[in-house]
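[1] fold the stuff below for me.
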Amino acid sequence: MVRLASFLLFTFLITTSLSAEERKPNVIFILADDQGSVDAGCYGSDDLHTPHMDSLAVNGVRFTQFYSAAPVCSPSRAGALTGRWPVRAGVPSNCSSAKGGSGALPSSEITMAEMFKAAGYTTAHIGKWHIGYTEETMPLAQGFDYSVGHMGGCIDNYSHFFYWNGPNRHDLWRNGKEVHEDGRYFPQLMADEACAFIEKNQDKPFFIYYAMNTPHYPYQGEAKWLDHFKHVKYPRNLYAAFIASQDDRIGQLLAKLDKLDLRNDTIIVYQSDNGYSTEVRAHNGGGNSGPYRGAKFSMFEGGIRLPGIISWPGHLPEGEVRGQIAHACDWLPTLAELTGVELPQTHLDGRSQVDVIQDAEAKSPHADHPLHWQVGNGKNAAWAVRDGNWKLVANTRDTEESGNNAQVKLFLANIAEDPGETTNLVDQHPKIVARLTKLHRQEFGD
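    Got it, this is the predicted structure:
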């Protein structure tokens, strides 16, 4: 009997060990909303409180040339979730914030959630959606097993009403059904939901798309942080308080992983969807693009060059920085390679960054694969191409707080020499302009 008991115990330990080795890592994709290019301590801001965001860089790899898929919400999200240029994914501009409204990520597109679900993951959308407001295009129809959040572009964080235009309308949904959580602070609701999902699914691989609505307007930082930043100049004080409130919730998420001993079993990706907002609803600013020109809505660097971090302690380098070019569309193939799941059977514009993440000297996958952006359709669409150090933008605006809001028809810069895009080299390099314009037309047509 003793020998039998020992044999059974040995078999159990071996089986447990193998299952632990075979289990795929969890994935949490954190997407900030309208966070400026340098608006975290690890990106150089010394007037913000971001210890938990910074801890992801301490325990991971931080990109200094990371680009979102678009300078505005919906296309940026569509690109990140599909690994395809937003125009190719069917989302050239912002989707409606009204139930049943126009514009959506087509159901034929394969999302990151669908990719992970096919590999046996349990999937959750928590937070903002803004890429479809019909039953066929909301999260449960796009690969998510669980969903809670708002379907439109923004909400008041306490009443959960959309106030941008009338009539005012409530926008909070759980698994496709409208729910009311009167007075519950939305960033805390998100953190509570995510922690509960992790607790419930801790014994199997999970994927969480944690799409924050912060620091998107309305700026509604907590009272303690508003008091903490009361001596900071307006509107930076309001923005800083909201960022700190956001960071607290990221800390809660990380604490839950640590408590359940899941931190080393979980890949965390962090990025912003576009640059900070200078809209009147955002008090005309508050964020910071640092040395870069432009902000939200702009094809200049400040609209699309943003925080981008990946962390997986014990498996990926920690506390390291990468200067190679990276793009939001790269996350899908990168995560597929890291987790060992199959890629969608479709054309992908993103390229795996695994080699770069593992080796600071690795060649960028975009060395031979130019980056493209476009918002809108037709000849007046704003677009940009980056090939090597050269970047050409067309039909864009400098949307910075103190910038000139006049439209720029065509602007060429060498980003390595002029990251602030201060000097237009269109007239000096007509052949480069012609070559980059041709690349754009080959990708999207006229």
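
[2] only C-alpha atoms from now on, for both contacts and neighbour counts.
    OK.

[3] in three-state terms, label the spatially most central residue of the chain for me.
    Nearest residue to the geometric centre of the chain (CA atoms, centre = their mean): residue 31, 3.5 Å. Under DSSP: H, G, I helix; E, B strand; the rest coil, residue 31 falls in the strand class.

[4] the residue nearest to it when sequence neighbours are not counted and residue 194: what is the separation?
    Spatial nearest neighbour of residue 31, excluding adjacent residues (CA to CA, 6 or more residues apart in numbering): residue 211 at 4.7 Å. The gap separating residue 211 from residue 194 is 11 Å, by CA to CA, to the nearest Å.

[5] and if you look at residue 363?
    36 Å.

[6] those two: which has the busier surroundings?
    Set residue 363 next to residue 194 and count neighbours by other CA atoms under 10 Å: residue 194 wins out with 24 against 14.

[7] now for residue 250: which residues touch it?
    Residues counted as contacts of residue 250 (CA atoms under 8 Å, 6 or more residues apart in numbering) are 52-53, 191.

[8] residue 360 now?
    Residue 360 is in contact with 321-322, counting by CA under 8 Å, 6+ apart.

[9] how about 7 Å then?
    residue 322 (CA atoms under 7 Å, 6 or more residues apart in numbering).

[10] just the one 5 residues further on next, same as before
    For residue 365, the contacting residues are 351, 353, taking CA under 7 Å, 6+ apart as the criterion.

[11] one more to line up against the first:
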Amino acid sequence: MKTILFTFLLLASAQASQKKWNVITVVTDDQSQWSVGCYGQSDIQTPHMDSLAKDGAIFTNAFVNSPVCSPSRATFLTGRHSTELGVTDWLTGGQSQKNGISNKFTSWPEILRQNGYTTGLIGKWHLGSREASLPKNNGFTYFKGNPAGGWHPKKTIFTDNQNKTEPITGDSVNICTDIAIDFIKENKSRPFSLLVHYREPHAPYGPMPSIDEAKTKDLKPAISDYPNLNKNTAKLMRNYLTAVSAVDRNLGRILETLKEQGLEEKTIVIFTSDHGYNIGHHGLRFKGNGYWITTDKKGCRPNMFETSISVPLMIRWPGVVKPGTRVDAMTANIDMLPSITGMLGLQSATPHHGYDFTPLLKGEKPAQWRTEVFGQYQMINDAKHSMRMIRTKDWKLIRHYKVENKDELYDLKNDPGETINLINEKKHAKVISKLQARMDSRMKALKDDPLSKS
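    So this is what the prediction gives:
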């Protein structure tokens, strides 16, 4: 009897290890950590985002390698840096027709497709609209969304893999979810990977569905105490948080669908964003290409502040990740390719620069882990800065190549809000020298010329 029971347990364990998981990745647009309840937001409720942290893992030091849409999304899919990919700034409509991602660099959805997964992407693409850059040529068997970039929240015009374009009446945030739910139901009997890329909470923040606006119509949100902020900053914040609330409600619809379809225990759910955001933080609005929203300053302020590069990252992996797991190690969206393939147990020889955070999810200590995040932002559209960043646990060095007297050094341990630029402090010369050496090493390995005109 004991032998039979032991054999049964071995079989059950083997079946669990061979289980073919589904994976859903929800990616919002322009959402920093400060907007989510489980990261400290208290002006609105984000129960469904918070539930992923409660039932799974929350990453407290999750960053992106580029602080704007297109290069960050390209890195997220390929595990490669923006200068390697040739996508270093957000793509305008005209640029999208000539430039973008290429299947020369294998994406993790392509790896999943090669391993029998049905792969879908709904919503925002923003990685080029030329033929070589389209989702169908970069790993997706299904696409319904906008190839170019953003759109108005009530003017949704989506294209599919057959290049058929149609306007869809309603609220974009709900429309993306409706399509996602249909995809889940249609593919529930086969392994699938679904990327739901909301345009929210990107500007314009509204109008949002009435059910969401009703929750915040009387909200008086907290804002930064940065001096001389424009008078409409609190209104901007309220509208932005309304859009975050709309995403949370729709995330709840996706989670409920998984439960109704019997897929909850066999689906990994990942929630993150393409980069962070500012509304009054550091006196700015937007992200790495932030603009001043103060009465005494105007124009673009290129930056790689924590608020611009930090993103929410929560992962629910039923039966594998212990509920309430907290991951404090530094991660970056360049880690997604090795981590998703790692979670799914897929082997791939695809070159990348990321780390597989699967052991961190399981409470294990990896043999090696990063001690820094390397960032790039080679601007084309809003300014001519060519930024490179090294962020360690305690320090951040940002070089603004192509412009003079803009370099930055922050003591993150004693000044986590990055309020004092120490770049000209002679006592920190050794710190700067060590960080610069690490930055130079990264750039040399990538053949990265920050002074390049391309």
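
[12] in the second structure, what sits opposite the residue nearest to residue 31 of the first structure in the alignment?
    In the second structure, the residue paired with residue 211 of the first structure according to TM-score structural alignment is residue 197.

[13] distance check, its match against residue 321 of the second structure.
    Separation of residue 197 of the second structure from residue 321 of the second structure (CA to CA): 24 Å.

[14] who's more crowded, those two?
    More crowded of residue 197 of the second structure and residue 321, by other CA under 10 Å: residue 197, with 24 against 19.

[15] pretty sure the more buried one contacts residue 124?
    Yes. Taking contacts as CA atoms under 7 Å, residue 197 of the second structure lies within contact range of residue 124: 5.2 Å.

[16] among the contacts of residue 250 of the first structure, which lie within helices?
    In helices, defined here by DSSP state H, the members of these are 52-53, 191.

[17] and the helices in the stretch 251-400 of the first structure?
    All helices of the stretch 251-400 of the first structure, identified by DSSP state H, counting those that start in this stretch, fall at 301-304, 331-339, 354-358.

[18] most packed of the ones you listed?
    Mean neighbour count (mean count of other CA atoms under 10 Å) peaks for helix 301-304 among the helices of the stretch 251-400 of the first structure, with a mean of 32.

[19] what range in the second structure does it sit on?
    By TM-score structural alignment, helix 301-304 of the first structure lines up with residues 306-309 in the second structure.

[20] again with stretch 70-87 of the first structure
    The alignment of stretch 70-87 of the first structure onto the second structure (TM-score structural alignment) spans residues 66-83.

[21] trace residue 40 of the second structure over to the first structure, please.
    Superposed on the first structure with TM-score structural alignment, residue 40 of the second structure falls opposite residue 44.

[22] let me know how buried the closest residue to its match other than its chain neighbours is, in neighbour terms.
    The shortest distance from residue 44 of the first structure to any non-neighbouring residue, by CA to CA, 6+ apart, is to residue 38 (6.0 Å). Other residues within reach of residue 38 of the first structure, judged by other CA under 10 Å, total 24.

[23] hmm, who's touching stretch 190-202 of the second structure?
    Contacts of stretch 190-202 of the second structure (CA under 7 Å, 6+ apart): 20-31, 117-124, 150, 173, 176, 180, 240, 243-244, 247.

[24] mind listing what's buried in it?
    By neighbour count on 16 or more other CA atoms under 10 Å, the buried set for stretch 190-202 of the second structure is 191-202.

[25] was I right about residue 161 of the second structure contacting residue 145?
    No. At 9.4 Å, residue 161 of the second structure does not count as touching residue 145 under the criterion of CA under 7 Å.

[26] looking at the two, which one has more neighbours?
    Per other CA under 10 Å, whichever of residue 161 of the second structure and residue 145 has more neighbours is residue 145, with 26 against 16.

[27] just give me the match in the first structure for the more buried one.
    Per TM-score structural alignment, residue 145 of the second structure is aligned with residue 149.

[28] neighbours of residue 157 of the second structure, how many?
    Neighbours around residue 157 of the second structure, by other CA under 10 Å: 16.

[29] that one and residue 166 touch, don't they?
    Yes. With contact defined as CA under 7 Å, residue 157 of the second structure reaches residue 166; the gap is 5.5 Å.

[30] mutual contacts of those two, please.
    Here residue 157 of the second structure and residue 166 share no contacting residue, scored by CA under 7 Å, 6+ apart.

[31] so residue 86 of the first structure, which of the three states?
    Applying three-state DSSP: residue 86 of the first structure is coil.

[32] any figure for the gap between it and residue 356 of the first structure?
    24 Å.

[33] and for residue 113 of the first structure?
    Look at residue 113 of the first structure and residue 356 of the first structure: by CA to CA, they are 24 Å apart.

[34] trace residue 271 of the first structure over to the second structure, please.
    Aligning on TM-score structural alignment places residue 271 of the first structure opposite residue 272 in the second structure.

[35] having no further points to raise, I will conclude here.
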